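>>> Here is a sequence together with a model predicted from it:
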Amino acid sequence: MVDKNRVGGAGDKAGGKIKEAAGKLTGDEKLRAEGKADQVKGGVKSAVGGAADALKGK
């Protein structure tokens, strides 16, 4: 079973990409920065979930 952090991380990454694109499109630098931050947060969550999955397998 996949760790919930991996799933949540993927969602954060996707949402962040959408926010970043919307910020670029509208010229809203704050929204663009929030999108990038969400992508980083999602990457961290995914890494934590991956580590948890690896530990479950041992």
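Structure received. Residues are numbered from 1 along each chain as shown.
>>> drop to CA atoms for contacts and neighbour counts, all remaining ones
Will do.
>>> Around the closest residue to residue 2 other than its chain neighbours, count how many other residues there are.
If you skip the residues right next to it in sequence, residue 2 has residue 53 as its closest partner in space, 6.6 Å away by CA to CA, 6 or more residues apart in numbering. Other residues within reach of residue 53 by the criterion other CA atoms under 10 Å amount to 17.
>>> Comparison target, given below:
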Amino acid sequence: MKSSTNDQVEGKFHKVKGKIKEIAGKVSENPGLEAEGKDEKRAGKVQEKIGQVKKVMGK
């Protein structure tokens, strides 16, 4: 199982990566890439929250 810090770092990474894809999709008028970026950004937020919960729970 991943540590809370790793989850938080990976979550932030995926949020940034998703935001970049989202912007690239808007600029290139590629709705598929934009949607992929939004999905990755949401997944990053979830992973970051999981890391925060693990930290509070002491895992």
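Good, I have the coordinates. The structure presented is a predicted model; accordingly, all values stated were derived computationally and were not measured.
>>> What's the TM-score once they're superposed?
Aligned and superposed, the two chains score 0.91 in TM-score terms (TM-score structural alignment, normalised by the length of the first structure); 57 aligned residues with a CA RMSD of 1.6 Å.
>>> give the contact list for the residue nearest to residue 2 of the first structure.
Listed by CA atoms under 8 Å, 6 or more residues apart in numbering, the contact set of residue 53 of the first structure reads 1-3.
>>> repeat for residue 51 of the second structure
Counting by CA under 8 Å, 6+ apart, residue 51 of the second structure has contacts 3-8.
>>> element containing it?
helix 31-57 (DSSP states H and E).
>>> Buried ones in that helix, by neighbour count?
In terms of neighbour count (16 or more other CA atoms under 10 Å), helix 31-57 of the second structure has its buried residues at 33-52, 54.
>>> Please apply the same query to stretch 8-23 of the second structure.
Of all the residues in stretch 8-23 of the second structure, those buried under the rule 16+ other CA under 10 Å are 8, 10-23.
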